[in-house]
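Participant: I'd like to go over a predicted model; first the sequence, then the structure.
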Amino acid sequence: MNAPIDLSMKTDDVLRVELEVFRRQHRDLDEAITALVDRGTSDQLTVQRLKKQKLRLKDIISLIEDRLTPDIIA
């Protein structure tokens, strides 16, 4: 997950599938973080690690969305 993402060689269809996978992973991490915090027995280090993963996924999602959204010149 730490490797840089190269979007230039992927087709839009592949990017759309990956986008859905990353969104699902992001949602799953959000639910896991919420469950850990709500349980009250969460390890802060684990929660921080999961939050970093979630932010990394959010960045990847943004990159893919930017790649899929055409530039509109005003």
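Facilitator: In hand now; what should we look at? Everything numeric in this text was worked out from a predicted model, so none of it was measured.

Participant: make it CA atoms for all contacts and neighbour counts henceforth
Facilitator: OK.

Participant: Going along the chain, name the helices of this protein.
Facilitator: Listed in chain order, the helices of the chain (DSSP state H) span 12-39, 44-68.

Participant: Make CSV out of these and add distance to residue 74 and mean neighbour count.
Facilitator: Output for these, formatted as CSV (distance: least, CA to CA, whole Å; neighbours: other CA atoms under 10 Å):
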stretch, distance to residue 74, mean neighbour count
helix 12-39, 24, 14
helix 44-68, 17, 15
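
Participant: Once you drop chain neighbours, what's closest to residue 30?
Facilitator: In this structure, residue 30 finds its nearest non-sequential neighbour in residue 54, 7.3 Å apart by CA to CA, 6 or more residues apart in numbering.

Participant: Got another one to weigh against that:
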Amino acid sequence: METPQDDLGERLASLRQQHRDLDGAIASLEKTGTGDQLQLRRLKKQKLQLKDEISQLEDQLLPDIIA
């Protein structure tokens, strides 16, 4: 039986993959110069949103360490 932690871990892995895919797409568009600036901005914004969601999930999975 899957636990909520397992679900979060799977979601986190999926988001990380999407983030890597977007990173590759952005790099490719920048390298070839075929992408318009609006498209690049949208991809970068989407990548930042994924990064924020990844950070939130990581915070849920890793308990805060009190120093």
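Facilitator: Great, that's in hand. Computed from a prediction, not measured in an experiment: that's the story for all the values here.

Participant: Matching the residue nearest to residue 30 of structure 1 against structure 2, which residue comes up?
Facilitator: Under the alignment (TM-score structural alignment), residue 54 of structure 1 pairs with residue 47 of structure 2.

Participant: Distance of that match relative to residue 17 of structure 2?
Facilitator: Distance, residue 47 of structure 2 to residue 17 of structure 2, by CA to CA, to the nearest Å: 11 Å.

Participant: Then residue 34 of structure 2?
Facilitator: Distance from residue 34 of structure 2 to residue 17 of structure 2, by CA to CA: 24 Å.

Participant: now residue 39 of structure 2
Facilitator: In terms of CA to CA, residue 39 of structure 2 sits 20 Å off from residue 17 of structure 2.

Participant: What is the neighbour count of the aligned residue in structure 2 for residue 72 of structure 1?
Facilitator: Aligned by TM-score structural alignment, residue 72 of structure 1 pairs with residue 65 of structure 2. Neighbour count of residue 65 of structure 2, defined by other CA atoms under 10 Å: 5.

Participant: how close does residue 65 of structure 2 sit to residue 59 of structure 2?
Facilitator: 11 Å.

Participant: Equivalent analysis for residue 50 of structure 2, please.
Facilitator: Distance of residue 50 of structure 2 to residue 59 of structure 2, given as CA to CA: 14 Å.

Participant: Need the contact partners of stretch 46-65 of structure 2.
Facilitator: Applying CA atoms under 8 Å, 6 or more residues apart in numbering, the contact partners of stretch 46-65 of structure 2 are 5, 8-9, 12, 15-16, 18-19, 22-23.
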